[in-house]
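K.L.:
Build the 3D model from these lines:
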Amino acid sequence: MFDHVKFGVSDYEASKAFYLKALAPLGVTAGSEGDPAYGIELVCDSGVSLCLFKTTEKPAHLHVAFAAQSREQVDAFYRAALEAGAKDNGPPGLRPKYHANYYAAFVIAPDGHNIEAVCHKAEG
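P.N.:
Below you'll find the predicted structure:
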């Protein structure tokens, strides 16, 4: 839905490592990168990107939901994110309060941002 989202992080190397590992199951890879103040662009096949840069400013927490093509990708995102140091904020599962097939997982990233992977497709 978006072209790119760019936000600041306090520990650039930790955040870069976290997002690359946590989002790898969703097909996200490292794109262009400059010095930490410029940051890194994390990209996927659709051309959408997430950009991180080092800052000492304290931004409000952000919620970013990444589209998954399957429930298995949501599960893999959750496992990879926890292995990368995230805190659990809601394990993989259906969230029928949003809609009947809303299958998502939520984690808290190194700077406190709420990161989600969601699949809107019915099982199977």
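K.L.:
alpha carbons only for contacts and neighbour counts from here, please
P.N.:
Fine.
K.L.:
Tell me the spacing between the closest residue in space to Lys121 that isn't next to it in sequence and Ala84.
P.N.:
Excluding the flanking residues, the one nearest Lys121 by CA to CA, 6 or more residues apart in numbering is Asn101, at 5.9 Å. According to CA to CA, to the nearest Å, Asn101 stands 27 Å off from Ala84.
K.L.:
Thought Gly93 was touching the residue nearest to Lys121, still the case?
P.N.:
No. At 9.7 Å, Asn101 does not count as touching Gly93 under the criterion of CA atoms under 8 Å.
K.L.:
I have a second one here; can you model it like the first so I can compare?
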Amino acid sequence: MFDHLGFRVRDLAAARKFYDAVAASLGLSTIDNTETSFLLSRSAEALVPFVWIGTGKPDFWRDGHRTAQSPLHLAFTANSKHAVDAFHKAALENGGADNGAPGPRGPAEMQYYGAYVIDPDGNNIEAGFRGSEWPPRRMEAG
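P.N.:
This next block holds a predicted model:
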């Protein structure tokens, strides 16, 4: 649905450590971009969509832009419940804080299993897995 998004961080090394671990747990990649940023995507070969993460100011951002004071919510798709569990563990071991242990989320019909962590900049980062019946089948008239 999106091509790319980006956000600034205060400490690139702390962010890179956190997102390297999170990406690996979900089968994603972090890719060197510039001295002040990196990309998070499926792989170097399947770059788009991607998330730009950095301390620099891209040319298209306005002067005076600062690292956001409001937290960002970013949810990654996991390919299994095990990947959600691995995401949560990796995040906590690499500078993240727990914001919701792995488990079922939402109404049962959503078949959603997710976990939430807070990254080193205070953003709420999520990984979730939807069961095979998502989206639910529509009821047939009759």
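K.L.:
Superposed, how do the two chains score by TM?
P.N.:
TM-score of the superposed chains, computed with TM-score structural alignment, normalised by the length of the first structure, equals 0.87; 121 aligned residues with a CA RMSD of 2.0 Å.
K.L.:
Between the two ends of stretch 37-46 of the second structure, what distance do you get?
P.N.:
Using CA to CA, first and last residues of stretch 37-46 of the second structure are 18 Å apart.
K.L.:
Isn't Leu52 of the first structure up against Phe7?
P.N.:
Yes. Applying CA under 8 Å as the test, Leu52 of the first structure and Phe7 come out as touching, 5.4 Å apart.
K.L.:
Tell me which of those two has more neighbours.
P.N.:
Neighbours were counted for Leu52 of the first structure and for Phe7 using other CA atoms under 10 Å; Leu52 has more, 23 against 13.
K.L.:
And the more buried one, how far from Gly112 of the first structure?
P.N.:
14 Å.
K.L.:
Tell me if I'm right that Ala14 of the second structure and Asp121 touch.
P.N.:
No. Contact criterion CA under 8 Å: Ala14 of the second structure and Asp121 do not qualify, at 9.0 Å.
K.L.:
Number of residues surrounding Gly106 of the second structure?
P.N.:
10.
K.L.:
before we move on, the earlier item: so what's whichever residue in the second structure pairs up with the residue nearest to Lys121 of the first structure up against?
P.N.:
Under the alignment by TM-score structural alignment, Asn101 of the first structure pairs with Gln111 in the second structure. By CA atoms under 8 Å, 6 or more residues apart in numbering, the contact set of Gln111 of the second structure is 104-105, 130-131, 133-134.
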